[in-house]
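# give me coordinates for this.
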Amino acid sequence: MGKWGGNYLGQTALRAALTALLLLAVLCSGASAQVAESGPPLEGDAYTAAETAYKAFGQGDYKASAASSAEAVALRPDLLRLHLLLIDSLIAAGDLTRAEQATKTASAAFTGSQELEGRQANIRQRLAQQPASEGYKALERRDAKAAVRAARSAVEYAPDSISYRLLLLSAQLADNDLPAALATATEAIARDRANYVPLVWRGYINQRLGKRADAVSDFNAALAIPGLTATQQKNIRLIAADAALASSDFNAAIELLGSYSRTDPKVITRLADAEGARQQRGTLPNNSNNMPTPVQECSTTVNGVVCELEAPAVLSTLIPGASPEEKAAKEVFEAKERAYRAERDKDYSLAIVEARKAVQLEPEVAASRLLLVNILMAAGRPGEAEAEATKAIEAGHSSAEIHAQRGYARSKLRKFSGAMSDWETALKRGLPPTQAHDVRLALADAALASNDPMRALRALQKLSVSYETAIRKAYALQALGRKEESLAEFRTAERLAKTAMQSDGALRAQINTLVELERKPEARVLFDQAIAQGRLGSIRDADIGYLAVAVGNDEIALARFDRAHARGQLPARATIDAGYTAMRRFENPKAIAYLMEGIDAKAEGRIDIDDQKLFETRRTVSDLARVWGINTSVSYGKVGSAPNPFLTTTVPSSYTSQLGTEFYYRPEGIGYRNGAIFELFGRLFETLYDQSGGPTGARTTQGMVGARWKPFSSANLVFEVDKLFALGDAARDDTLLRALYSYTVGTDLRVLDASWPTWYVYAEVDRFLEKRQLVVITEGRFGRSFRLDPISSKLVFFPHAVLAANYDDSFANPEAYSAGVGGSLRYWFGETKYMAPPSYWELTLQYRWRLAGDQRAQGIFAQTSINY
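Here you go, the predicted structure:
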C-alpha cells in the first residue's frame, strides 16, 4: 500500500476530520455558569461593569462583553463568576490566546475549580483545531514532515484527544518513522485502554518492525476488549490474518478466519491464499514489512470523533490454477470492491452497476443484496432501495439487517408505518447492540412523526439513559400531555447533552414547557439566566426573539428581532410579531416600520395570514400613527339623557338637540404606549334646538379644554380633567372630573365575516366642582352587525337592544331607567394600503321605554357623528 497509510488519508477521513473540528467548535461555545461565592456583594463600579458585560454577552457583542468583564475582574478579582464571564466572552469573541491566559490567571487564584478546568480543556481543544487542520491538509498534499509538526502541536494542546494522536500516528507512518509511530500508539493505548484502534495499529507497526510475537499479543489484546461489535471483531481478525500471511503463518490465518462464511470476498481471498500456500499450490512472500495497511475511517458522533479500522481490500496472490469456487469468489469480490471504491468516490452510478453485477453473480447471498440496498440509499434513491430490499425479502433472504435497511428507505419516503413495522421485525430478529440502538432511535422518531408517542416510548424502553433517549422521551411525553414528566426528561437531556446545540435545544424546550404549564415566572428566570450566561447561542436570533416574547422579556425579544433584521435573517412571518413587540416597548416608529414590512410581505405572498389578521395589523398601524383627531356629533333626545355642560336647565322631558366638536392631540412619545393613551383636547358645545323654548345658538356656546388618560393597555378605563369656560351667557365656567369605562365586542369592521355578534357596555361618572353636580350614565347595546356589501363593504348596520340608566342630581327626580330598540349605520373611510380605515360616520336612532324613575328616560334618541 506504500508509505501513505492506504485509504486513511483519502477524502472520507479528511471530511470526517473537518466535521470533527466544527463539532469541537460547537462543544466549546458554552457560556459562564453562576457560582455561589462568599465575600462582600458586587456593587459600585464593579457591579456596573459586570452588568454591562452580561448585557453585551446576551446581545452577542462579545468584544464589548470582554472589555467590561475585564474591568469588573480588575475591580473584584475575588469573584470567580467574573473571571468565568471574562473567559467566556473571550472564547465567544474568538480570542483564544487571551482566554487561555485569563484561565491561567484565574486558576492560580481559584485552585481546584471544576469550572475553570472545564474551560481550560475547551480552550485548549479549540487551540488544537488549527494545527490539526493544518496536519490533515499536509497529509493530503503528501507533506509528511509538516503533518508531523502540526499533529504534535495539536496533541500538545489536547493530549486527551485520541483522534489527534491517531493523526500524529498517521503522519509518522506517512513519514515512514515506525519507531515514533510505535511510541505514539503506545501513548494512545495508555490514554484509552478500551479503544481497540491504537492496539491494532501497534500490532500493525510491530509486524512491520519484525516483532511478530508483539504483534500477535497486540491483536489478541484488541480482540479481548469487551463490548466489540461483530464487525469490529471481524475486521481485527482480517487485519491479524494479513499479518499472519505476511509472516507465512498460514495456520494462524486459517484459525483467525475459519469460522466465517467463505462467500465473503474478504474472507475467501485470504483463506484461499493461506490454504493454497499451505498445500504448496501457490507461494506467498515471507515479508513482514509487506503487510497491507489497514483503512481507518473517522466519523463525528455525539461523543466526538470516533475512528474505526477496516481490513483493506486485497487480491489473491495465488498463481494460476485456482479452483472454480475461488475464481467465482474472486469475480464477485472484484465487483464488490469496484462498488465500494465507486461509492467512496461518490460515483454512485458505477457503484450501483457493480453492486447489481455482484447480485447477479451470487443471487443467493444476502450480503450482496444488502450491499446494493446500502449503495442505493447512499445515492439518495430510497424508492429503489425499498424495492430491492423487498425483492430480497420475497426471495427468502429476509434478515434483521435487510429489514432495518428497508425501514430506513421507507422512512426517507415518509412511509412511517411500514418503516416502523420493518424496524420492529429487525429488533425481534436480533441486531448488533450499536445497530439496535440506532434502529430504536429511528423507530422513536418515526413514531413521533406519526403522532404515535406511546410507540415511541416503547421503542426507547430498553435503551440506557442518554441525551438521545431523554430528548425523544420528553417529546413523546409532551405529545401525551404529560408535561411535568416531559419537563424532567428535557432537564435530563440538557444535563447529558454533548454539544451546545443539543443543550440549547433541550433548554429551549424546558422554557416552552414551563410556559405551557402556566409557570411563566419560572420560565422567565430560566430564560434570563441563560441569556446572561451566553447560552442559547446555537438558536437563531428570530427564534430567541419568539422565546423571549413567550416568557415576557420584550427587551431581549426586540433586540434579537432587530439583530436578525439587520443581518437579513428575520423571516417574513416574524416582522409582524417584531412590530407588536416594538409596540409593547413603546417604540412606535419601529413598530410601524415592522408592521408595514409585514403588510408588504402579505401582499407579495411571502407570508400566509388571513385577511382579518391583515386588517387587524393595519388597524394597529392606524392606532400607532394617529397623532390628532376630530370628533363631531349632533344629538337629539330628552333633556338629562347626557351630561349637561350648560348653565341653564331646560324643562325635564322636553327634547333638545346639541352640537359638540372636539379636537384632540396625542403628544409624541407619551400619547400612545401600547394601548395606554394620553391626549390633550379642546371642545365646543352648542344647543341647536330646545323644545321648551330655552336658549339656543351662540348664547349656549360652551368651551372646554382638558386632558384625558387611559392608563391601561387592556382595560378601556379613562380619567379626564376638563376646564369649562363660557363663550355664551347661557354657558358656564366650571371644572369637571370624569371617569369613563367601556367594554366592547365586535364594534370594529370585519373583513371575513358578513355578520357578527356586537355588544358593548359603557359607564361614565361626571363631577362638576364649582356648580356642584354629579352625573352617572350607564348604557348597554346588544345586537348583531351586518356588513352591507351590496352597497359598500365599509358600511355596517347594527340593529340592537338598549338598556340605559341615568343619575343626575340637578333634577328633582335624579334617576331614570329605560330599555329600548334601535339601529346604527356606520360607514368607515380613509383607509390606505397600510392603515385600516381610521375614520367613520355613524347615524344612530333608538326608541326607549321608561322602566323606572323620571320621564326623561322615555322617547326618541338620535345621534349622528363623525370620528375623523
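# going forward, measure contacts between C-alpha atoms and count neighbours the same way
Fine.
# which element, helix or strand, includes the closest residue in space to Tyr546 that isn't next to it in sequence?
Nearest non-adjacent residue to Tyr546, counting by CA to CA, 6 or more residues apart in numbering: Ala557, 6.6 Å away. In this assignment (DSSP states H and E), Ala557 forms part of helix 554-566.
# second input sequence below; structure requested for side-by-side comparison:
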Amino acid sequence: MRTRLKFTLLLVSVSGFLSLLFHLGWTSDVFRQERAWYHRFPKQDRGEPPTTPAAPAISIPIPSPVPPIALAMSVNAEITVSAGPEEPVPKPAPVAPPDKPPEQAKENPRLEVRLEFDENIDQVHTAEKNDWYSHADKGYHLLAAGDHAGAIDAFEQALELNPDRTELKLQLAYSALKLHRNRQAVRWFSAVVRDREPAPSFALRRQIEELENRWSADGYLIYRDQQDDFGPLTGPNLVQSQAGLELSWQPPGIGYNNGRKLALYGRLLWALEEESLSFSDRSYQGGVGLRYKPLSRHNLVLSVERLLEVGSFARNDWMLRAGYSLDHGTDWQPARRWWSWSLYVDAAMIRPRDPDIYLTFQAQGGPAFRLTEQMTVQPGGLVLVNWQQDRYRTAHLVEGGPGVKFRIYFNESRYEAWRSHIELAVDYRFRIAGNSLGGSGPVAILLFHF
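Modelled structure (predicted):
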C-alpha cells in the first residue's frame, strides 16, 4: 500500500474517531442540560440560578377545634370496630332510649362470635407468618455455614408457606448452582425472571443462557496491510491476513459446573492471499481439541489440540495452550454508557518434544455507548504484542493505535439474554517495534458468535 494512501486512511480514521467522540459528547445528558440552561437563561451567570419572586401571603382561616364530645365519639367508634380490621367500618349505632338498660347494648351474641372468629384468623395468620420466617431464617444460617443442601430444604419449606418471596427463589437458584444442580438452578432462575417481569435482570438471563448453552459457533476475518515501504523486505510475517471458523459443544452436566467449563471443539483456519480477500488453498489448517476452564472466578482456559493437515502448508502436530484474561463491561449493559476494557495473555506450544512457542499480549479499552437496544459502539485504543520462536527464526512485533468497534446483539428469548452478536472493528495500528514484516496501517476485523 502506498505511503500517501496510508496517511490518507490515517487522517480519515482519526477524523472519524474525533467526530464520533464529539457527536457522542454533544448528545450526552450533560451537554443537553447545559444547552437547556443557556437557552432558558441566556443573560444570567450559570452559577447563580434566577430568583423566584416571593409568593403573596394568603390568609387561611383556622378551623375551630373539635368539641370534646365529638372526639370521644370518634375514639369510641374506632374502638368498637378494632376487632375486625379487614371489615368495613360500620356506622355508629343509635343511642338507646333512657329506659333501656345500658348493659343490653353490650350483650350482642352476634358481635361476640364475630370478634372470636377474627381473633382466630389473626392467630392462624401470625403462626403461618412466623413459621415461614423461621424456615427462611434457618436457611440463611445454613447458607452462612456453607451447608447449601440444608439451605435448599429450608428455603423450599419457607416457599411452600409463602410462595411470593422472590429473594428466597434467588437464594435457591444460587445454592443449586453451587451444588452443580444445573436443572434446578435454571428452574429457580426462571422463576425469579417471571417475578421481576416486565423488567427482569440481564445478569440472571445471561446466567440462564450459560447454563442452557450446548452448541456455539464462532468465526473471524482479519484483513490488514502487509506492505511496509520502510521495513524489511524478507523475514517472518506476523501480520498475515487470515480467517477461521470454530464449532464447540458443551456436554450437559459436566460442561458447566459453577463457572467451570468444559467443551469439545473443532476448527478450520486459513490465510488470505496478499492484498486480496481470496483464500489461500495451501494454508488450510484443521484442528480438534478439548478446552477446560478450571476456576470459577478467574478466566484461565487450558486446551489441548490435535492439529490436522489440510493444505500443503499445514502440519500434523499436538498443541498445548493456556490463556488468561481480565475484562470489565465487554458484554451488553442496560446502561446508556459505561467503560469497557480487557487484558489478554495467551501462550501456545506446538510439538512439545521440539517446541515452537507463540506468545500474545493484548490490552484494549474505551467508553462504550448503547446506540439502540441491540447496537453498541466503543471508540478506544489497542496495544498488541506478538512473539514467536520456531526452529528457523524468532519474530516479534509491537503495535498499537486508535480504533472503534460496532456490535449488534440478537437471538434472545424470554429467559435467556442475547446469545449471538456480530462485531466490526476498525483500527489504525502504528508499528512500534519488531522484526516482522508489515508496518503501520489500517486493520479491519469482522467477528461473529452464535
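# the next helix or strand after the helix holding Ala557 of the first structure: average distance to aligned residues in the second structure?
Using DSSP H and E, the helix or strand that follows helix 554-566 of the first structure towards the C-terminus is helix 572-584. Once fitted to the second structure, helix 572-584 of the first structure is off its aligned match by 2.3 Å on average (mean CA distance after the TM-score superposition for the first structure).
# what is helix 572-584 of the first structure packed up against?
Where contact means 3 or more CA pairs under 8 Å, 6 or more residues apart in numbering; DSSP states H and E, helix 572-584 of the first structure is packed against helix 554-566, helix 588-603.
# where in the second structure does it fall?
Aligning helix 572-584 of the first structure against the second structure (TM-score structural alignment) gives residues 166-178.
# quick revisit: show me what contacts the residue mapped onto the residue nearest to Tyr546 of the first structure from the second structure?
Using TM-score structural alignment, the equivalent of Ala557 of the first structure in the second structure is Ala151. When contacts are counted by CA atoms under 8 Å, 6 or more residues apart in numbering, Ala151 of the second structure touches 138-143, 172, 175.
# and the strands in the stretch 351-450 of the second structure, which stretches?
Under the criterion DSSP state E, counting those that start in this stretch, the stretch 351-450 of the second structure carries strands at the ranges 356-370, 375-389, 394-410, 420-434, 441-449.
# for Ala335 of the second structure, which of those is the nearest?
Ala335 of the second structure lies closest, by CA to CA, to one member of the strands of the stretch 351-450 of the second structure: strand 356-370, at 7.5 Å.
# could you single out the nearest of the contacts of Ala151 of the second structure to Ala191 of the second structure?
Using CA to CA, Leu172 is the member of the contacts of Ala151 of the second structure that sits closest to Ala191 of the second structure, with 10.5 Å.
# the closest one and Ile152 of the second structure, how far apart?
Distance of Leu172 of the second structure to Ile152 of the second structure, computed by CA to CA, to the nearest Å: 6 Å.
# now the residue of the first structure most remote from its centre: which helix or strand?
For the first structure, the largest distance from the centre (CA atoms, centre = their mean) belongs to Gly693, which lies 73.6 Å off. Per DSSP H and E, Gly693 of the first structure falls between elements, in no helix or strand.
# roughly how far apart are it and Thr656 of the first structure?
Remark: distance between Gly693 of the first structure and Thr656 of the first structure (CA to CA) = 10 Å.
# Lys178 of the second structure: how many residues sit nearby?
Neighbour count for Lys178 of the second structure, taken as other CA atoms under 10 Å: 16.
# check contacts around it.
In this structure, Lys178 of the second structure makes contact with 148, 257-258, judged by CA under 8 Å, 6+ apart.
# could you dump the residues you listed into CSV with distance to His39 of the second structure and neighbour count added?
Below are the contacts of Lys178 of the second structure laid out as CSV (distance: CA to CA, whole Å; neighbours: other CA atoms under 10 Å):
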residue, distance to His39 of the second structure, neighbour count
His148, 60, 22
Asn257, 58, 21
Asn258, 55, 18
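# looking at the residues you listed, spot the one nearest Arg32 of the second structure.
Distances from Arg32 of the second structure to these, taken by CA to CA, are shortest for Asn258, at 44.5 Å.
# what residue of the first structure matches up with that closest one?
So Asn258 of the second structure corresponds to Asn674, using TM-score structural alignment.
# and the contacts of Ala151 of the second structure as a markdown table, adding distance to Gly266 of the second structure?
Putting these into a markdown table (distance: CA to CA, whole Å) gives the following:
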| residue | distance to Gly266 of the second structure |
| --- | --- |
| Lys138 | 48 |
| Gly139 | 44 |
| Tyr140 | 44 |
| His141 | 46 |
| Leu142 | 44 |
| Leu143 | 41 |
| Leu172 | 36 |
| Ser175 | 34 |
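# whichever of the residues you listed end up buried, select them in ChimeraX.
Selecting the buried subset of the contacts of Ala151 of the second structure in ChimeraX, with 16 or more other CA atoms under 10 Å as the burial test, is done by:
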select :138,139,140,142,143,172,175
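# what's the closest of the contacts of Ala151 of the second structure to Phe17 of the second structure?
Among those, and counting by CA to CA, the member closest to Phe17 of the second structure is Ser175, at 46.3 Å.
# give me every residue that touches the closest residue to that closest one other than its chain neighbours.
Distances taken as CA to CA, 6+ apart put His148 closest to Ser175 of the second structure, at 5.5 Å, once the chain neighbours are dropped. His148 of the second structure sits next to 142, 175-176, 178-179 when contact means CA under 8 Å, 6+ apart.
# dump those to TSV, plus distance to Ser342 of the second structure.
Below are these laid out as TSV (distance: CA to CA, whole Å):
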residue	distance to Ser342 of the second structure
Leu142	37
Ser175	30
Ala176	30
Lys178	27
Leu179	30
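# can you pull out the helices in the second structure?
For the second structure, applying DSSP state H gives helices covering 3-26, 29-40, 68-80, 102-106, 109-144, 148-161, 166-178, 182-195, 202-212.
# likewise the stretch 101-250 of the first structure?
All helices of the stretch 101-250 of the first structure, identified by DSSP state H, counting those that start in this stretch, fall at 114-140, 144-157, 162-174, 178-191, 196-208, 212-223, 230-246, 250-257.
# the second one corresponds to what range in the second structure?
On the second structure, no counterpart of helix 144-157 of the first structure exists by TM-score structural alignment.
# distance between that helix and the chain's centre?
38 Å (CA atoms, centre = their mean, to the nearest Å).
# helices or strands next to that helix in the packing?
Where contact means 3+ CA pairs under 8 Å, 6+ apart, helix 144-157 of the first structure is packed against helix 114-140, helix 162-174.
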